[in-house]
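> what's the 3D shape of this:
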Amino acid sequence: MQAKTLLESFRYPRKGPGMMWEAARDHVVAGGNQILMGHSLHRLSENRVTGRWTVETRQPNGKGASLSAAHVISSAPMRELAGRLHPVPQTAGRALDLKYRDFLTVAIMVKSKDLFPDNWIYIHDPRVQVGRIQNFRSWSPELIPHDDMACVGLEYFCFEGDGLWASDDADLVDLAKRELEQLGLCDPGDITGGVVVRQEKAYPVYDEHYAANVEALRAELSEAHPTLHLVGRNGMHKYNNQDHAMMTAMLTVENIKAGRIIHDVWRVNEDAEYHEAGVEGDAGRTDADPALASERLVPRRRAA
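So this is what the prediction gives:
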């Protein structure tokens, strides 16, 4: 029986998704704009007379910046955004009930050929804690340029502050080594090192109250602050894939440029399906390429 797959082909940056963010940064800066790195959102407030926003940021050293904007696009977790808006939304209490699943990856270098040919494999063995393992070379050969080395990422689903999240990096690397051996994937003696990467709020939790809580905050913000736009997985508390999360931002920019809502970004990937025709969030567009039906649907540049 052939294993099922969501798609037969995909596009992936040669040296990983970071190349996209670097290219976006360079494009923004080349246009005479500014990107503030290492800043976190401190407070967001709208002047109801002028309609302009004041965005205040903070850096770890206590310094920060104050920006003025006509529109704000937020990909911050809805729970965090509600607590930083001034005045605080009436539905902020419901936003505080939104929950997230956190995530960490232990990347392990192994003196070996690739341990398996797949991009990633899901683990269902109750003896181990790892939930998924990815093979970085299968995403792009340029990620692992040495033919005699392999690099796999053991992915652990956890909650910030729990035993896994709070473990020392060295202990997590040791755990990953033991579990690779338990799964029969490699000899621990071939492992040359490892590194841990933690990602907070990687997955919005869909509990029995999340939909009503999201809708309550969304309705209040759209009514009170129509120039505040929510995008992305955490910004919408919506478990979209990366490409669909990016699509919500791209379509939001088109809405701002048009001066009206021409795309309902909340419909992007609404049914969590991969469609072979049409464009999610814009049912009237008919420029999908049938030849790309096996690829995940993403925004494409319109023909001139």
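
> C-alpha from now on. contacts and neighbour counts both.
OK.

> buried ones in the top helix by length along the chain?
Identified as the longest helix of the chain according to DSSP state H is helix 242-258. Within helix 242-258, the residues scored as buried using 16 or more other CA atoms under 10 Å are 244-249, 251-253, 255-256.

> ok, which stretches of the stretch 101-250 of the chain are strands?
Under the criterion DSSP state E, counting those that start in this stretch, the stretch 101-250 of the chain carries strands at the ranges 120-122, 132-135, 150-158, 191-204, 228-230.

> show me which residues of the longest one are buried.
Within strand 191-204, the residues that qualify as buried are 191, 194, 196, 201-204, counting by 16+ other CA under 10 Å.

> CSV please, covering these and showing distance to residue 272.
Output for those, formatted as CSV (distance: CA to CA, whole Å):
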residue, distance to residue 272
191, 38
194, 34
196, 30
201, 20
202, 17
203, 15
204, 14
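
> out of the strands of the stretch 101-250 of the chain, nearest to residue 9?
Residue 9 lies closest to strand 120-122 among the strands of the stretch 101-250 of the chain, at 14.6 Å (CA to CA).

> what about the closest one, distance to the chain center?
Strand 120-122 has its C-alpha centroid displaced from the chain centroid by 19 Å (CA atoms, centre = their mean, to the nearest Å).

> same question for stretch 116-123.
Distance, stretch centre to chain centre, for stretch 116-123: 21 Å (CA atoms, centre = their mean).

> what does it contact?
Outside stretch 116-123, the residues that touch it by CA atoms under 8 Å, 6 or more residues apart in numbering are 130-139.

> quick one on the thing from earlier: wait, which of the strands of the stretch 101-250 of the chain is closest to residue 34?
With CA to CA as the criterion, residue 34 lies closest to strand 228-230 of the strands of the stretch 101-250 of the chain, at 19.8 Å.

> for the comparison step, fold the sequence that follows:
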Amino acid sequence: MVEGAGKRAVILGAGVAGLATALRLAEGGGWRPRLLEREDRPGGLARSLHFRGVSTDLGPHRIHTEIPEVQALIESVAARSLVRLRRSSHIFLRKKWLTYPPRPLELLGALGPIRMARFGTGFALEKLRPRPAQETYESLMRAAFGGPLWEFLLRPYSAKTWKIDPGELHADTARVRVSAGSLGKLVAGLLRREQQGAETALREFRYVKGGAETLVRHLWAAAHAAGAELELNTAVQELELDERGRVRAALALRRPAHGTAEGADQRFEGELFVSTVPLPILLGRLLPQRAELMAAREAAARLEYLDMAFVCLIVRRKVITGDNWLYFPEPHLIFNRGYEAKSFDPAMAPEDKSVICLEITMRRGDALARESDALILQTATEHIVSTGLFRKEEIEEGLVYRIPYAYPLYKLDYDVQLGKVLAGLRGLGNLVTLGRQGLFNHNNMDHSIWMGLQAADKLNSYETAEAVAAWYDRADDFKRMRIVD
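Next up, the predicted model:
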């Protein structure tokens, strides 16, 4: 860093993006990073849940990356904890369990030759249609899979997952997230293997024994050894702006420690601020309100995130399915996807039990989001039992865990609104926002780590204002990262 050693960097959020940023800043020697985390442990979205002697990730955080820098970091901090697994996944469709991604011959047996012929004809006809002037998620998916398959399977699954009419989703949703690639690729998969680096779904992946929090512990240990500090149970209430419009301090409330009656107000001053919190929250914390941030604040309010509820069930079986991922596209089932923790690491549950976690997306304020945990648990239990995976009497216990702002919702105008937000934040001169929530970016865990490393490299190499400007100049690059399911 050019400006002199030991400057203070305040990082909001100790998820993998924040931890990677802190580690690289501390290694550079010019910054003294301090992480502020509202929870009682680091990890953010990459956390594990423990109850009644079992453990499960909140979202199955497999280790797979096409970014050499991230691969090298993970190897350096967690090599002894990594295991290699062969992927096993199924999809529940029309009361049948099919391999996922679907195999055409398997689909043929499940759906019949007439329906499959319609899928093929529809795919061919779609190739003859002129492309619309403005692509949407729906238009790209139709082009990739054909109208009949889109209407039969992909439209209802998309509406169920994103809780919005698929015609109102931006095309970027399809560009980064299509697991099967296209109907053509699906068929080609019968004839040849996908080339490395062009996979549309993983065949093998690595996992950190003990769950995502093991990697988080390794990242934090490395960051701490390099000189970073961590404040837990510390919720930022305000980012105080000075007379020039730069961030001067983070004002936080430290949650009461066990056995104490009150929390304590804290003030953390710094020359640099890095945020990984959701953009509407970030813009609301920048005070006093300034006219030049008004457009950014209004745009942030138009950005919408999906909340998620995780229904975790302990089942009295050694193994439920052995699958890593289970997919539930049909609308009558409340959950979109499930996973069995022991299929990633057998030590996640006792030998005679297993735990399955079911993901439910919801839009803030909708009827589902307002339902009680008890009703969501009851409904999810009835629905998963109806699939035949196990009997209700085999369930020992269940719970519901909710995560707000879990995933950005790419509505048609999201890129316009996001551009206004980032333009406003750029003008502050000493604040960088990154990560899935902080950059409103569909990504995997390795992408968030890479964002932290890239931001820190710039901040270690240039004057702060120059580095911040360079960061926002390349924000669009992260929209091109490809998600491999």
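
> ok, back up a step: out of the contacts of stretch 116-123 of structure 1, which end up buried?
Neighbour counting with 16+ other CA under 10 Å marks 130, 132-139 as buried within these.

> just these now: which is nearest residue 23 of structure 1?
Ranked by distance to residue 23 of structure 1 (CA to CA), those are led by residue 139 at 19.2 Å.

> residue in structure 2 paired with that closest one?
By TM-score structural alignment, residue 139 of structure 1 lines up with residue 344 in structure 2.

> and that match, how close does it get to residue 338 of structure 2?
With distances taken as CA to CA, to the nearest Å, residue 344 of structure 2 is found 13 Å from residue 338 of structure 2.

> picking that back up, list just the nearest of the buried residues of helix 242-258 of structure 1 to residue 233 of structure 1.
Among the buried residues of helix 242-258 of structure 1, residue 245 lies closest to residue 233 of structure 1 (CA to CA), at 5.7 Å.

> ok, that closest one touching residue 230?
No - counting by CA atoms under 8 Å, residue 245 of structure 1 stays clear of residue 230, with 10.7 Å between them.

> wait, isn't residue 331 of structure 2 in contact with residue 155?
No - with contact defined as CA under 8 Å, residue 331 of structure 2 does not count as touching residue 155 (10.3 Å).

> neighbour count winner among those two?
A count of neighbours by other CA atoms under 10 Å puts residue 155 above the other of residue 331 of structure 2 and residue 155, at 21 against 14.

> and the gap between the more buried one and residue 462 of structure 2?
Distance from residue 155 of structure 2 to residue 462 of structure 2, counting by CA to CA: 47 Å.

> what do we get in structure 2 for residue 211 of structure 1?
Matched to structure 2 by TM-score structural alignment, residue 211 of structure 1 sits across from residue 415.

> list the contacts of its match.
Listed by CA under 8 Å, 6+ apart, residue 415 of structure 2 has no contact partners.

> what about it, distance to residue 439 of structure 2?
Here the criterion is CA to CA. By it, residue 415 of structure 2 lies 11 Å from residue 439 of structure 2.

> then residue 400 of structure 2?
Residue 400 of structure 2 is 27 Å from residue 439 of structure 2, by CA to CA.

> got a list of what residue 157 of structure 2 touches?
Residue 157 of structure 2 is in contact with 329-331, 336, counting by CA under 8 Å, 6+ apart.

> now with 7 Å?
By CA atoms under 7 Å, 6 or more residues apart in numbering, residue 157 of structure 2 lies in contact with 329-330.

> just confirm it is within a helix.
Yes - per DSSP: H, G, I helix; E, B strand; the rest coil, residue 157 of structure 2 lies within a helix segment.

> which residues does the counterpart of residue 208 of structure 2 in structure 1 contact?
Aligning on TM-score structural alignment places residue 208 of structure 2 opposite residue 13 in structure 1. Residues near residue 13 of structure 1 by CA under 7 Å, 6+ apart: residue 19.

> if you set the cut-off to 10 Å instead, what comes out?
Going by CA atoms under 10 Å, 6 or more residues apart in numbering, residue 13 of structure 1 touches 19-20, 139-140, 142-143.

> what of residue 19 of structure 2?
11, 13, 25, 33-35, 42-44, 216-217, 219-224, 228, 230, 448-449, 452-453.

> repeat the analysis, applying 7 Å as the threshold.
Applying CA under 7 Å, 6+ apart, the residues near residue 19 of structure 2 are 219-220, 223.
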